[in-house]
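Asker: pasted the sequence and its predicted model underneath.
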Amino acid sequence: MEFEKITPGPLLADIHSPDDLKKLDPEQLVEVCDELRDFIIDTVSIHGGHFGASLGVVEMTVALHYVYNTPKDLLLWDVGHQAYGHKILTGRRDIFHTNRKYGGLSGFPKRSESEYDTFGVGHSSTSISAALGMAVARDLDQSDKKVTAVIGDGAMTAGLAFEAMNNAGAMNSDVLIILNDNCMSIDPNVGALKEYLTEITTSKTFNKLRDEIYDMLGHFKSAGEKMRKVASRLEKAVTTAITPGGLFQALGFKYYGPVDGHNVDTMRRYLEDLRDIPGPKLLHAVTVKGKGFAPAEREQTKWHAQSSPFDKITGKSLDPDTKPKPPKYQHVFGEAIVELADKDEDIVGITPAMPSGSSLWPLMNKYPERAFDVGIAEQHSITFAAGLAAEGKKAFAAIYSTFLQRAYDQVIHDVAIQKLPVIFCIDRAGLVGADGPTHHGLYDISYLRNVPNMIVSSPLNEQELRDMMYTASKYEEAAWAIRYPRGRATGMNYRSEFRPMEIGKGECLREGNNIAILSFGPFGNYVTEAADDLAEIGIKVGHFNMRFAKPLDTELIDKVCHTYEHIITIEDGTRLGGFGSAVAEYLADKPHHIPVTIMGVPDRIVEHGTQEELHREVGLDPEGIRTKVREVLKNYSLEA
């Protein structure tokens, strides 16, 4: 595939590594930042990608690579949405146009991609833990390398970040944490930490006193040892007496800031000072997500990422496809939960920092007292939902499949063991596309199917999603998981009223000869397409939309076994332990059963690309289904 390359500015054109950046005078860094920001805007406006986060840390990125000796000194980016500038400065500028494309650069830092990517990320709040591990390894090796982690204030709301800080402070390891404070993750941040940081950044008394002390003492680097001790005592006294920074001090960190994260000279000077100060340190940098691109500054959630081309001046979409598109599955969920809540005041919604991605905003806007964004706190979100359910509320936990993995213990201990009827609305199930392996939702069928007191279901289309949600809202015996993929639904005209769905029951969509395909979830639409094509060449397969991986429709499977000679199962998840395994396990207990071929994602890491490209790669697209049917016919000597 041909990709349009972007021409960098004159200074950026000569930067092929941080060593080239270090050849410049400090006064030239402002121009480098301008060129780097323009390069990111130009590239994403054509090729798409995460956007606002990287624009917000341009100056920070330039200053870090200018001051530190990367890759010897280790630099970690939390989540990695903000690492575009880092990639461009570390030898990947000329191939940056392949970012998030099939076979191209990853949208996140990736250890196998570059020695500058010290730790692979994609989920939030891991950077401090990893940085501490690296710092301890450095100490054991008696090395002098520096370790720095950049983490956003949204990612700081996760318990993992505080667990790591508590440990790092106690160990007194030499590590620098840069808190990138922009009041945003993907949606606006929530919670007490946000209010605490806001108080710090808006406290005129504290900031004026801090600046006066800093000016009086001069740069730490040029001060003598005695003056450094005085500075440390004064700084500690100020933060203890006036509150800002006290939280981080209590965790054992020296606190510095807040500083202007968009002043590259200020960032450079602070980093030069902090590089020579031992122990755990936290630099609080205030930034604006989307800095330098007005539309992104105004609408930060909308401009977190862009998938289609846009005008780099106005931000107006340049997508030539103006035809009406089917709704996304997440929007079908968002509409349905409001309709259900209209009729049942016990319905509540919970999401861990993804009200936009999970489409909980409609409920939050209409019933703000019954919809909760708990921040980047997946474990807490599930136990919080369990507490609501324990008191009679019908808790819908809207969460990405890959994020639910983080709360698996809570699913078992706090929901399933207590038979609490939490409803898990699992978005981004299956292969998600350009976000790649850290975001693929491939394991939820397997890791939920083996949990007692758990229903595991997946709709074929919009109508079934709505009816599953309705039925789950009336079910009080156990938890219920409803998984659906990222992206567009079928576009069908579904009825407005909800109807109950019989639990654990599938349906026959098509009768056939010899081969029966049992599909779980929206991949059944691929089966319909493949079966239509096969019928044109005289191959008639049966197709059964199973709807439930747990409980299985064993009565329907028994009927299939009496009518057909071979079963093919298909699902948008790992083929290990999923829906196909459930069918095979059931038949294994039967004295005589027909063969089963399981189609699912193979046992390997699948990289990034469009969903269609990835489905084709793993053989789960309509052509892959047609090929598998022909293989079965041949290998088992069956008639078409």
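Answerer: Cool, got the structure. Predicted model, so just to flag it, every value in this text is computed and none were measured.
Asker: please count neighbours and contacts with C-alpha atoms only from this point.
Answerer: OK.
Asker: what about stretch 289-296, how long is it end to end?
Answerer: Distance across stretch 289-296, first residue to last, is 7 Å (Cα to Cα, to the nearest Å).
Asker: buried ones in it?
Answerer: 289-293, 295-296 (16 or more other Cα atoms under 10 Å).
Asker: tell me, how many residues neighbour Gly159?
Answerer: 16 (other Cα atoms under 10 Å).
Asker: now do Leu193
Answerer: Neighbour tally, Leu193, other Cα under 10 Å: 15.
Asker: please apply the same query to the one 10 residues further on.
Answerer: Counted by other Cα under 10 Å, the residues lying close to Ser203 total 14.
Asker: circling back: so which two of the buried residues of stretch 289-296 are the farthest from each other?
Answerer: Spanning the widest gap among the buried residues of stretch 289-296 are Lys289 and Pro295, at 10.9 Å by Cα to Cα.
Asker: from the buried residues of stretch 289-296, which land in helices?
Answerer: 295-296 (DSSP state H).
Asker: hang on, Gly80 in a strand?
Answerer: No: judged by DSSP: H, G, I helix; E, B strand; the rest coil, Gly80 forms no part of a strand; its state is coil.
Asker: okay but it is in contact with Phe108, surely?
Answerer: Yes: assessed by Cα atoms under 8 Å, Gly80 is found in contact with Phe108 at 4.9 Å.
Asker: between the two, which contacts overlap?
Answerer: By Cα atoms under 8 Å, 6 or more residues apart in numbering, Gly80 and Phe108 have these common neighbours: 121-122.
Asker: beyond the lengthiest strand in the chain, next helix or strand please.
Answerer: Looking across the chain with DSSP state E, the single longest strand is strand 566-574. Sequence-wise, the next helix or strand downstream of strand 566-574 (DSSP states H and E) is helix 579-588.
Asker: report the buried residues of that next one.
Answerer: 579-584, 587.
Asker: for stretch 189-206, same thing?
Answerer: 189-190, 194, 197, 200-201, 206.
Asker: hold the first one in mind and look at this next one:
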Amino acid sequence: MKKRLLDTINTPEELRLLQQEDLTVLAKELRNFIINIVATKEGHLGASLGVVELTIALHYVFNTPEDLLLWDVGHQAYGHKILTGRKDIFHTNRQLSGISGFPKRSESEYDAFGTGHSSTSISAALGMAIASKLKGENKHHIAVIGDASIASGMAFEGLNHAGVTDANLLVILNDNAIGIDPSVGALKQYLTNIKKGTQKRNNIIEALNFDYSGPIDGHDLDTVISELKRLKTVKGPKLLHVITTKGKGLKQAETDQVKYHAPGKFDAKTGDLAVNPNTKQPPKYQDVFGYTIVELAKQNKNIVGITPAMPTGSSLKYMMDEIPDRAFDVGIAEQHAVTLAAGMATQGLVPFCNIYSTFLQRAYDQIIHDVALQDLPVIFCLDRAGLVGEDGATHHGVFDLSYLRSIPNLIIFVPRNEVELRNIMYTAQLGLEHSIAIRYPRGRGVTLDWKQPFKLLDIGKGEQLKQGKQLAVLSIGTIAKNISKAIENLEVSHYDMRFVKPLDETLLHHIFKTYDTIVSVEDNAVTGGFGSAILEFAAANNYKNIVKLIGIPDKFVEHGSIEELQVLVGLDSKSISATIKTLI
């Protein structure tokens, strides 16, 4: 059997020994390799398939890792990983103790910068280029950024600075008109016009003092290699506009680019997705949000929905389909999303701003300065809160309770199940005195008949779930499920506090007077989180009870399934049970 070309390539040095005419064969083999492994192991598919030729060309033309190559976000870096010494372990991608699904400096010298959140590559590559200049080094610095990411404010900040430097920086705009969902906004229309030839060449990039070239076909290896070689000789900041097709090489992935961004398991030959057996399952929390906001918006004409580039992931797409003039995808622009919501709130609208917990970190100043300081009633819905699984450290939403709890004029609610999520959304849109953050996890809930009539919730009120004698466990959110299992056969009480802010102080006084030992459990960093709030209450009221905090330890948690990671940090039911038994 003839040996694959790919089998002979373990480093870019070996790749550079190939004849240029052999590279198209390598591209086909690399595509098939990615498809075959992602089909069974899952991961981000479409983005990596779209840049196979570009990946090969970059490592062929540039002297990596001496020349520094950055992949924005990093969804598209699978081919890069396979060609840089990780082919034999690529099957461990995104699995516990395996390689990361994103570029990571500690994993390989070829991963020049860790990515996972968008629009950081230009700033980082410019920083490297300035460092090279100061050190007298003659290196190339390349940032590969998508058309969805370049529309972000941070990317423009990087371009704006780079344009007044003589840094040896090459920005490659990978233009495929889609991020996870289709790209949006005026810049996307502008790039489309350039591709169609209806836009004049004195474009926005040249106005920022970049040497602009393109657009070129990103799947034509000879053209890409030729242009990259030419750009190596061009001084100063430059941008190459490359047109690619997300999902290239797998028909279904090209046709349904949203679904095949990260499709789960599928048939490598046909591309057909693995079909779940037709058993009725509880809904995903994102869908509870998505259907509930539509239901509420039909009753309340002031409700608007906002998401920064995640209409499918947040399920705001349901509102965008049914009430399009009141649902807004603002692109990868979390800061803008928050302040846009604040502006709407000043005019009497009821904005639901849906942002993944990990991405709301990018808009921290706007939450404080534009929302809370002005005491505007914005409703933040924080999807993907807690441990998110295989996306790992860049995506876990485990800091939100800590970074939000110190902000005045902000209510924090953590629903235990789908019904609670519906009820807090209903309560919030009736008019709260302050803004509210509602945080809920990735994945499915626990309730089949979740579409129950709305109930008004009392702000700042917790509830008892189980009566016992020996100690009290306090929790917030869906981690209550693990606790219920952990204490099935134990004589302990369990309280769902529901609100991290304001705390139910009446209930807490009762608990501290009744039990000697208190255990707090949260799917959040223990540093500064829900447990810290309980300790602050105890200190302020001079209680001397034993208080044990269970949560995410003070370190970054890597990737693996949510169940595996919960075991790792002690948040699974067995670990919780073992901890409680030591305290009884």
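Answerer: That came through fine. These numbers come from a predicted model, not from an experiment.
Asker: can you map out the helices along the stretch 1-150 of the first structure?
Answerer: 10-13, 18-22, 29-47, 52-56, 58-67, 84-87, 127-140 (DSSP state H, counting those that start in this stretch).
Asker: residue range for stretch 213-224 of the first structure in the second structure?
Answerer: When the second structure is aligned by TM-score structural alignment, stretch 213-224 of the first structure has no counterpart there.
Asker: mind checking which helix or strand the residue of the first structure positioned farthest from its centre is in?
Answerer: The centre of the first structure is farthest from one residue, Lys226, which by Cα atoms, centre = their mean lies 46.9 Å away. In this structure, Lys226 of the first structure sits in helix 225-242 according to DSSP H and E.
Asker: ok, now Gly214 of the second structure?
Answerer: strand 211-217.
Asker: which elements pack onto that strand?
Answerer: Strand 211-217 of the second structure sits against helix 204-207, helix 221-231, strand 238-243, with contacts defined as 3 or more Cα pairs under 8 Å, 6 or more residues apart in numbering; DSSP states H and E.
Asker: so for Leu349 of the second structure, which of the ones you listed sits nearest?
Answerer: Across these, closest to Leu349 of the second structure is helix 204-207 (Cα to Cα), at 34.3 Å.
Asker: tell me the residues of the first structure aligned with the closest one.
Answerer: Helix 204-207 of the second structure maps onto residues 247-250 of the first structure, going by TM-score structural alignment.
Asker: work out the gap between that stretch and the centre of the chain.
Answerer: Mean-position distance between stretch 247-250 of the first structure and its chain equals 29 Å (Cα atoms, centre = their mean, to the nearest Å).
Asker: how much does that stretch stray from the second structure?
Answerer: Here the mean offset of stretch 247-250 of the first structure against the second structure after fitting is 0.6 Å, by mean Cα distance after the TM-score superposition for the first structure.
Asker: quick check, central residue of the second structure?
Answerer: Note: the second structure centre (Cα atoms, centre = their mean) maps to His395, 4.7 Å.
Asker: which non-adjacent residue is nearest that residue?
Answerer: Thr358 (5.6 Å; Cα to Cα, 6 or more residues apart in numbering).
Asker: residue in the first structure paired with the one you found?
Answerer: In the first structure, Thr358 of the second structure lands on Thr402 (TM-score structural alignment).
Asker: can you list contacts of stretch 28-36 of the first structure?
Answerer: 8-9, 11-12, 58-59, 62, 85, 264-265.
Asker: so which bit of the first structure is stretch 34-54 of the second structure matched to?
Answerer: By TM-score structural alignment, stretch 34-54 of the second structure lines up with residues 40-60 in the first structure.
Asker: can you give me the buried ones in the matching stretch?
Answerer: So, applying 16+ other Cα under 10 Å, buried residues of stretch 40-60 of the first structure: 40-60.
Asker: with stretch 402-409 of the first structure instead?
Answerer: 402-405, 407-408.
Asker: make a markdown table out of those and add secondary structure.
Answerer: Supplementary listing: those in a markdown table, determined by three-state DSSP:
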| residue | secondary structure |
| --- | --- |
| Thr402 | helix |
| Phe403 | helix |
| Leu404 | helix |
| Gln405 | helix |
| Ala407 | helix |
| Tyr408 | helix |
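Asker: tell me the one of those residues nearest Gly619 of the first structure?
Answerer: Distances from Gly619 of the first structure to those, taken by Cα to Cα, are shortest for Thr402, at 22.0 Å.
Asker: and that closest one, what is it in contact with?
Answerer: 428-429, 438-442, 444.
Asker: could you identify the most distant pair in these?
Answerer: Longest span within the contacts of Thr402 of the first structure, Cα to Cα: Thr438 and Asp444, 13.8 Å.
Asker: neighbour count: those two, which is higher?
Answerer: Asp444 (24 against 19).
Asker: give the contact list for the equivalent of the more buried one over in the second structure.
Answerer: Aligned by TM-score structural alignment, Asp444 of the first structure pairs with Asp400 of the second structure. Asp400 of the second structure is in contact with 357-358, 361, 385, 524, counting by Cα under 8 Å, 6+ apart.
Asker: which of those sit farthest apart?
Answerer: Farthest apart among the contacts of Asp400 of the second structure - using Cα to Cα - are Gln361 and Asn524, which lie 14.0 Å from each other.
Asker: map Met501 of the first structure onto the second structure.
Answerer: In the second structure, Met501 of the first structure lands on Leu457 (TM-score structural alignment).
Asker: is it true that that match touches Asn423?
Answerer: Yes: applying Cα under 8 Å, one finds Leu457 of the second structure in contact with Asn423, separated by 6.7 Å.
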